[in-house]
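Peer 1: need a 3D model of the following:
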Amino acid sequence: MIKLLIYEDNPQLREGLTMLLNGSDGFEVLASFKNCSNVLQELRIYKPDVILMDIDMPGSDGIEGLKQIRLVDNEVKILMLTVFDDNKNVFEAISNGANGYVLKKTPPAKLIEYIQEANSGGAPMTSSIATQVLKMFSSLHSEKGENYNLSEREKQVLHLLVNGYSYKMISAEMFIAIDTVRSHIKKIYEKLHVNSKSEAVAKAFKDRIV
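Peer 2: Model (predicted):
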């Protein structure tokens, strides 16, 4: 059972998402809120697996909520669900530890698939967002960056993360145990000075590590 919190200021959409997910096998919406004003308290109370996070909300918005959560929790999966696909919001969300970035017009079946992907360690993005991310990073004219003293094995793991592999997929691809994958990723985070998979991927692109 994937347990979720929803942050969305539009009451109709909030209710629609709740009904969709509660009516789908394997999903439970624990609660939904119109902004992120009490996000840390709500995180402690409900302990969700995945958070669906709108960006443009009155009061404390989704980017601010994302930042607050990542100060205390790097495990919960946060999927930005928004009408915005502009570079600024995409970059801010990824840089601050979002696990995925999906447009609100995403069909329900695809949204469910994205949530499952995020929950299992993937980094789902609507295709138009993924295209923007690639363009955005390719426009950063940095030279080949330092390798941050990553070992060849760590570079291989990072390369697979960049390509959207989950921990389980990396384990199968490299013929190593999941715990070994976690160990490599922990060391990668320490060397890159990041706290999440999306931050590691962003840094890999920006500094052209892989």
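
Peer 1: going forward, measure contacts between C-alpha atoms and count neighbours the same way
Peer 2: OK.

Peer 1: center of the protein - which residue?
Peer 2: Most central in the chain under Cα atoms, centre = their mean is residue 99, positioned 0.5 Å from the mean C-alpha point.

Peer 1: for comparison, sequence B:
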Amino acid sequence: MSISIAIVEDEKNYNNALKKVIDYQNDMKVVAQFFDGKDALQNLSDFSPDVVMMDIQLQDMLGIEIIEKLKKDMSETHFIMCTSFEDDEKIFHSLKAGATGYLIKGESMDKILASIRDVYNGGAPMSFSIARRVLQHFERKLPEIKGFDELTQREKEILELLSQGLLYKEIADQKFITLDTVKKHVGNIYRKLQVNNKVEAINKFNHFKN
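Peer 2: Reported below is the predicted structural model:
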């Protein structure tokens, strides 16, 4: 079963280049291309892609706004920001909106393809410079722990495995449950901890343990 991908990118040449490379892979296929935010906002949810490659600074709106408006109805879709912007505000606004990955334009196509596979399997891919900024931010600002006591024992076990870097499929195999069950548990973890993605959930968990 191939990974379905939508590309939201107003730079036409880059959009088409991504599509060409992605469609060349045996395990993934581009199901939709959007060249402006309005079109993506109106039609993206109709395709229900597994992964969306989302540009932040579109000509008519911010990609972050699109995620904020669609994430609730596209809870199974993973959004990877692919952008030339590295400032802290856009990084954390993206993560808060529900983005799962953040790549800087200029990354190799191999890195982009690996990130698509990674996020599909439960990872949170980021360019090295972005990951470093995220860690520095959390070192400066410890989040308030909310909802941890509400987690069931199984949810705590899954969160522990997530913090160890295991992917959804690896957790499913270790706990002898289905991939869909893992995803449902993760959704409940996010809701109870009042977070939008794995990075925030693991950060809260680690600070709770410490």
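
Peer 1: TM value for the aligned chains?
Peer 2: The TM-score (TM-score structural alignment, normalised by the length of structure 1) is 0.85; 205 aligned residues with a Cα RMSD of 2.3 Å.

Peer 1: on that earlier part again, quick one: contacts for the residue nearest to the centre of structure 1?
Peer 2: Residues in contact with residue 99 of structure 1 (Cα atoms under 8 Å, 6 or more residues apart in numbering) are 77, 78, 79, 80, 118, 122, 123, 124, 197, 198.

Peer 1: what's the counterpart of it in structure 2?
Peer 2: Matched by TM-score structural alignment, residue 99 of structure 1 corresponds to residue 100 in structure 2.

Peer 1: quick one: the spatially most distant residue from the centre of structure 1 from residue 186 of structure 1, how far?
Peer 2: The C-alpha centroid of structure 1 is most remote from residue 143, which lies 26.6 Å away (Cα atoms, centre = their mean). To residue 186 of structure 1, residue 143 of structure 1 is 26 Å away according to Cα to Cα, to the nearest Å.

Peer 1: quick one, strands of structure 2?
Peer 2: 3-8, 28-34, 51-54, 78-83, 101-104 (DSSP state E).

Peer 1: residue 173 of structure 2: which of the ones you listed is closest?
Peer 2: Across the strands of structure 2, residue 173 of structure 2 has its closest neighbour in strand 3-8 (20.4 Å, Cα to Cα).

Peer 1: by how much does that closest one deviate from structure 1 on average?
Peer 2: Taking mean Cα distance after the TM-score superposition for structure 1, the mean distance separating strand 3-8 of structure 2 from the aligned residues in structure 1 is 1.2 Å.

Peer 1: quick one: list the elements packing against that strand.
Peer 2: Other helices and strands packing on strand 3-8 of structure 2, by 3 or more Cα pairs under 8 Å, 6 or more residues apart in numbering; DSSP states H and E, are helix 12-23, strand 28-34, helix 37-47, strand 51-54.

Peer 1: and the ones you listed: which comes nearest residue 90 of structure 2?
Peer 2: Closest among the helices and strands packed on strand 3-8 of structure 2, using Cα to Cα: strand 51-54, at 12.9 Å.
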